[in-house]
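In: the sequence isn't on hand, but the structure is:
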């Protein structure tokens, strides 16, 4: 693979995923990832601080969710703003062409404690960003915290369903269905 080809971060992530599946996360080196992608070690470090980060989106999901919350109609209730943000995420990031990669990525994460810890930290940061975005909309702090936590739960449910190889429904509709289930569960007494 020629070094001049575009999308070096994507190529590095694909190479890392292949190697993590073939040899395991612990046994794969940054040099092997860079070589598999047809790049150099210094190019790897231009995009990622270490091999843990190569499978994470560098804030893309967080940015899309925050933007989606901010662009929801001014009259939208907090959970409706979350739903709008999750719909936007499904249209722009969790698209059909990313489903296979995402499922494979999740399997690698599930097989490695260090990567699961990193994923958990990323989700905490994601939730904190959603709280801040809701606060900027004028949502009271406690309400924003609950809505963001529920939004994160909805995201997780929808994502797990979306990467399921037997499922072909889009992320946005899955998120809407999960939100309806969460709302129904909240009505239980």
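Out: Received the coordinates, thanks. All values reported here derive from a predicted model rather than from experimental measurement.
In: contacts and neighbour counts: CA atoms only from here.
Out: Noted.
In: quick one, what contacts the residue nearest the centre of the chain?
Out: In the chain, the residue lying closest to the centroid (Cα atoms, centre = their mean) is residue 61, at 5.2 Å. Residues in contact with residue 61 (Cα atoms under 8 Å, 6 or more residues apart in numbering) are 89, 93.
In: same question for residue 174.
Out: Taking Cα under 8 Å, 6+ apart as the contact definition, residue 174 lies against 158, 161, 162.
In: for residue 109, see how far away it is.
Out: Distance of residue 174 to residue 109, given as Cα to Cα, to the nearest Å: 22 Å.
In: likewise for residue 71?
Out: Applying Cα to Cα, the value for residue 71 to residue 109 is 32 Å.
In: which of the two has more neighbours?
Out: Taking neighbours as other Cα atoms under 10 Å, residue 71 and residue 109 compare with residue 109 leading, 21 against 14.
In: pretty sure that one sits against residue 120.
Out: No - counting by Cα atoms under 8 Å, residue 120 is not a contact partner of residue 109; they are 10.6 Å apart.
In: next, the one to line up against it:
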């Protein structure tokens, strides 16, 4: 094998997803993933700490995108509107990976350990959004509430998007979920 491995990370991700789909997450080994990708185990471990991280490796990039976009929102934006802008930026990235997102979610949903890890990821995203809002001067509990609400909107929109039979962009589902949240919270107002 050559020392240079073009797109090793992408090849490992593809190999892992294929094997998880064929054999199941629990039955798939790192050795098999590396072999399927045409790489060594050592190369696998340069990119991922374990086979679980193949499914969650993009979490840091997602969090960075959400926080960066939120920080760049106009100072006059209401907290939930700043969060909405960040969610729409993330949705644009997901649109290019719809089938991969469906495959990933199928694997995660079939395994209790992975579902738990997914909840940890979502909690981390909510905390990061709350922190970014506090950095913008949004006081508590508004910052935490907006961060948690944003993650709830993301989760509901994501599930509808991957389960949807139409070709609508994830941003459409984000907007529908945001509108529904605003409707629910406004329903009690007189």
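Out: Sure thing, it's come through. All figures in this text were calculated on a predicted structure; none of them were measured in a lab.
In: how alike are these chains, TM-score-wise?
Out: TM-score of the superposed chains, computed with TM-score structural alignment, normalised by the length of the first structure, equals 0.93; 187 aligned residues with a Cα RMSD of 1.6 Å.
In: contacting residues for the residue nearest to residue 155 of the first structure when sequence neighbours are not counted?
Out: Excluding its sequence neighbours, the residue lying closest to residue 155 of the first structure (Cα to Cα, 6 or more residues apart in numbering) is residue 175, at 6.4 Å. Applying Cα under 8 Å, 6+ apart to residue 175 of the first structure gives the contacts 83, 86, 87, 154, 155, 157, 158, 159.
In: ranges for the helices of the second structure?
Out: Per DSSP state H, the second structure carries helices over the ranges 8-23, 30-37, 41-47, 53-56, 59-71, 79-95, 98-109, 112-135, 142-163, 170-186.
In: now these as JSON lines including distance to residue 1 of the second structure?
Out: Compiled in JSON lines, these are given as follows (distance: least, Cα to Cα, whole Å):
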{"stretch": "helix 8-23", "distance to residue 1 of the second structure": "12"}
{"stretch": "helix 30-37", "distance to residue 1 of the second structure": "12"}
{"stretch": "helix 41-47", "distance to residue 1 of the second structure": "11"}
{"stretch": "helix 53-56", "distance to residue 1 of the second structure": "22"}
{"stretch": "helix 59-71", "distance to residue 1 of the second structure": "30"}
{"stretch": "helix 79-95", "distance to residue 1 of the second structure": "33"}
{"stretch": "helix 98-109", "distance to residue 1 of the second structure": "28"}
{"stretch": "helix 112-135", "distance to residue 1 of the second structure": "32"}
{"stretch": "helix 142-163", "distance to residue 1 of the second structure": "37"}
{"stretch": "helix 170-186", "distance to residue 1 of the second structure": "40"}
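In: any figure for the gap between residue 124 of the first structure and residue 55 of the first structure?
Out: Taken as Cα to Cα, the span from residue 124 of the first structure to residue 55 of the first structure is 17 Å.
In: these two - which one has more neighbours?
Out: Set residue 124 of the first structure next to residue 55 and count neighbours by other Cα under 10 Å: residue 55 wins out with 22 against 14.
In: so what does that one match up with in the second structure?
Out: Matched to the second structure by TM-score structural alignment, residue 55 of the first structure sits across from residue 55.
In: its match touches residue 102, doesn't it?
Out: No - judged on Cα under 8 Å, residue 55 of the second structure makes no contact with residue 102 at a distance of 11.7 Å.
In: who touches both of the two?
Out: Counting by Cα under 8 Å, 6+ apart, residue 55 of the second structure and residue 102 have no common neighbour.
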